[in-house]
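Asks: only geometry, no sequence info:
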């Protein structure tokens, strides 16, 4: 699972991965109809075909999911809050087998800090 902070970041990541031949679906709130979102979720859970074993998603996707065999959770950018981070990395290793959670962030002069400040101000 690759968590992204926004639909814009997810679309950009999906496009970049496609340039490398990786067609990874992106789940977010504006993904067509509720049926389309539910179908992608079922494919990721192995309940519908063709199955999907990689997914890009916003934080909302992980809420309430209990998929036991997620081995890797990637946080493409810093999560908006500690609570979001906990929800995201909590998707990995639910079957108590080894799993990894990785956080990527931009270097000095990055936009992560500005985005996080914007989200914090909006929340407060």
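Replies: Received, thanks. These numbers come from a predicted model, not from an experiment.
Asks: for the rest of this, base every contact and every neighbour count on C-alpha atoms.
Replies: Will do.
Asks: now for residue 27: which residues touch it?
Replies: Residues near residue 27 by C-alpha atoms under 8 Å, 6 or more residues apart in numbering: 37, 40, 55, 56, 57, 58, 61.
Asks: which one of these sits closest to residue 17?
Replies: residue 56 (10.5 Å; C-alpha to C-alpha).
Asks: hmm, the closest one is touching residue 1, no?
Replies: Yes: the pair residue 56 and residue 1 qualifies as a contact (C-alpha atoms under 8 Å) at a distance of 5.9 Å.
Asks: in strands, which of the contacts of residue 27 appear?
Replies: Within these, residues falling in strands by DSSP state E are 56, 57.
Asks: against that first model, consider the following:
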């Protein structure tokens, strides 16, 4: 079965990464924020990374914020995992045994789960075709809705660029004033 890439049931969002990249706090805040109401259900999710190291570090960071009974519900998934592990993990995710996976493209190819509610791309590090392929993992069942989120570094936002330009201008002006004072 081939599906069109026109996916009106998948909503797109871009979020600015505000905390240190290696803390994965922005990601954790979206998934397991302590401000969630009691009984909040973590949506079934996939977070895509372009490096195995980042996927593993993010899984570890997210697990630290989960209650003890849920720490095993988030795992990483990449080409270093055995074929048996990858197959079992995919089955367990489909059956609800996991909340989500921190994965590389090793997960995306050939996997078609209908009920992924949330797909996240961590950082602007892939081309548009790859991004769209990853986002296409959300809500494969057209009767469901999904959310695809791109977490992007500050440097990709016009507001950040304007802030930086203003800071440079202020520093240049202050430097000129100091030079005049010395004369």
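Replies: Happy to help now that I have it. Computed from a prediction, not measured in an experiment: that's the story for all the values here.
Asks: got JSON lines for the contacts of residue 27 of structure 1, with distance to residue 92 of structure 1 and neighbour count too?
Replies: JSON lines is the format used below for the contacts of residue 27 of structure 1 (distance: C-alpha to C-alpha, whole Å; neighbours: other C-alpha atoms under 10 Å):
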{"residue": "37", "distance to residue 92 of structure 1": "21", "neighbour count": "18"}
{"residue": "40", "distance to residue 92 of structure 1": "19", "neighbour count": "22"}
{"residue": "55", "distance to residue 92 of structure 1": "13", "neighbour count": "20"}
{"residue": "56", "distance to residue 92 of structure 1": "14", "neighbour count": "23"}
{"residue": "57", "distance to residue 92 of structure 1": "14", "neighbour count": "24"}
{"residue": "58", "distance to residue 92 of structure 1": "15", "neighbour count": "23"}
{"residue": "61", "distance to residue 92 of structure 1": "14", "neighbour count": "19"}
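Asks: helices along structure 2, start to end?
Replies: 25-32, 52-65, 83-95, 105-108, 128-135, 158-182 (DSSP state H).
Asks: and the fifth one, what's buried?
Replies: Meaning helix 128-135 of structure 2. The neighbour-count check on helix 128-135 of structure 2 (16 or more other C-alpha atoms under 10 Å) flags 131, 134, 135 as buried.
Asks: could these go into a markdown table alongside distance to residue 94 of structure 2?
Replies: Formatted as a markdown table, the buried residues of helix 128-135 of structure 2 follow (distance: C-alpha to C-alpha, whole Å):
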| residue | distance to residue 94 of structure 2 |
| --- | --- |
| 131 | 22 |
| 134 | 17 |
| 135 | 17 |
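Asks: of the residues you listed, which is the nearest to residue 80 of structure 2?
Replies: residue 134 (19.3 Å).
Asks: please report how far the closest one lies from residue 10 of structure 2.
Replies: In this view, residue 134 of structure 2 and residue 10 of structure 2 are 12 Å apart by C-alpha to C-alpha, to the nearest Å.
Asks: which residues touch stretch 42-58 of structure 1?
Replies: Contact with stretch 42-58 of structure 1 is made by 1-7, 10, 14, 24-28, 39, 67, as judged by C-alpha under 8 Å, 6+ apart.
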